[in-house]
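Can you look at this prediction? I've put the sequence above it.
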Amino acid sequence: MNAKFYEIKDDKVIIYVKAQPNSSKNKIAGLYGDNLKINIKAPAVEGAANKELVKFLSKTFKIPKSDIIIKGETSKRKQIILPLNEKIKEFLKEYNEQ
């Protein structure tokens, strides 16, 4: 069993993300050790990649941008805190089965 790339606390999920800026497109690239690797088009300049990451996660999981919290903004390994909705539950279930 893989190390968990997320933790569920109450009605929130903390996902450990390795962000890969300057990618050709925004996408979830898969598991990278105990992180979820996410490719982001924006460069890691003045928070552009973090803004793009929030936008991408908001669209992917149907969550308002204001509900997405990023910890470790200047680090490549970030903690993304999201409200636990059905879309995220499905996503986590899918990844657990891999």
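Sure thing, it's come through.

use CA for all of it now, contacts and neighbours both
OK.

my read: I38 touches S23, true?
No. Using C-alpha atoms under 8 Å, I38 is not in contact with S23; the gap is 9.4 Å.

The two: which is more packed in?
Shown here are I38 and S23; by other C-alpha atoms under 10 Å, I38 has more neighbours (23 against 14).

contacting residues for that one?
Contacts for I38 (C-alpha atoms under 8 Å, 6 or more residues apart in numbering) come out as V17, K18, A19, Q20, N26, K27, I28, A29, G30.

Buried ones among those residues?
V17, K18, A19, Q20, N26, K27, I28 (16 or more other C-alpha atoms under 10 Å).

What's the separation between the second one and D10?
Spelled out, that is K18. Distance of K18 to D10, given as C-alpha to C-alpha, to the nearest Å: 24 Å.

Buried residues of stretch 80-94, list them for me.
Neighbour-count burial for stretch 80-94 [16+ other C-alpha under 10 Å]: I80, I81, L82, P83, L84, I88.

what about versus this one:
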Amino acid sequence: MLDIKEDSAGVSIKIRVQPRAANNQVAGVMEGALKIRITAPPVDGAANKACCSFIAELLGVAKGQVTVSQGHTGRNKTVRVEGLTARQVLDKLYY
């Protein structure tokens, strides 16, 4: 089960990032975190930026609505998505 926390402004999603992958893709759910493979290397924030762009595209929101709120230097991160509910996120990820 995906770990999503919702408040009045949006949602926070736990993710696990695998940098330097062959393609940008969702690789499932691992220990409550959405596992994402990103082609960008983990250098100078490139993987964080690519991760935010990929999640924005996946959820159909603007890039500015997605930010890394925790875990800037690790693989385990919390991503903040403004303007969506938990139900909307789940619907877009699973349907």
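Great, that's in hand. For clarity, every value in this text was computed on a predicted model and none was experimentally measured.

Any chance you could compute the TM-score here?
The TM-score (TM-score structural alignment, normalised by the length of the second structure) is 0.84; 92 aligned residues with a C-alpha RMSD of 2.0 Å.

hmm, back to that, kindly reformat the contacts of I38 of the first structure as a markdown table containing secondary structure.
Formatted as a markdown table, those follow (DSSP: H, G, I helix; E, B strand; the rest coil):
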| residue | secondary structure |
| --- | --- |
| V17 | strand |
| K18 | strand |
| A19 | strand |
| Q20 | strand |
| N26 | coil |
| K27 | strand |
| I28 | strand |
| A29 | strand |
| G30 | strand |
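
Between those, which sits nearest G47 of the first structure?
Taking C-alpha to C-alpha as the measure, G47 of the first structure lies nearest A19 of these, at 12.2 Å.

From R87 of the second structure, how far off is the equivalent of that closest one over in the second structure?
Under the alignment by TM-score structural alignment, A19 of the first structure pairs with V17 in the second structure. Going from V17 of the second structure to R87 of the second structure by C-alpha to C-alpha gives 23 Å.

next one: S12 of the second structure
12 Å.

Reformat the contacts of I38 of the first structure as JSON lines; add distance to K65 of the first structure.
As requested, the contacts of I38 of the first structure are exported to JSON lines (distance: C-alpha to C-alpha, whole Å):
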{"residue": "V17", "distance to K65 of the first structure": "17"}
{"residue": "K18", "distance to K65 of the first structure": "19"}
{"residue": "A19", "distance to K65 of the first structure": "17"}
{"residue": "Q20", "distance to K65 of the first structure": "20"}
{"residue": "N26", "distance to K65 of the first structure": "16"}
{"residue": "K27", "distance to K65 of the first structure": "17"}
{"residue": "I28", "distance to K65 of the first structure": "18"}
{"residue": "A29", "distance to K65 of the first structure": "21"}
{"residue": "G30", "distance to K65 of the first structure": "22"}
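
What ranges does the second structure have for its strands?
4-6, 10-18, 25-30, 33-37, 66-70, 76-82 (DSSP state E).

Could you dump those strands into CSV and include distance to K49 of the second structure?
Listed next are the strands of the second structure as CSV, based on distance: least, C-alpha to C-alpha, whole Å:
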stretch, distance to K49 of the second structure
strand 4-6, 21
strand 10-18, 12
strand 25-30, 15
strand 33-37, 13
strand 66-70, 9
strand 76-82, 11
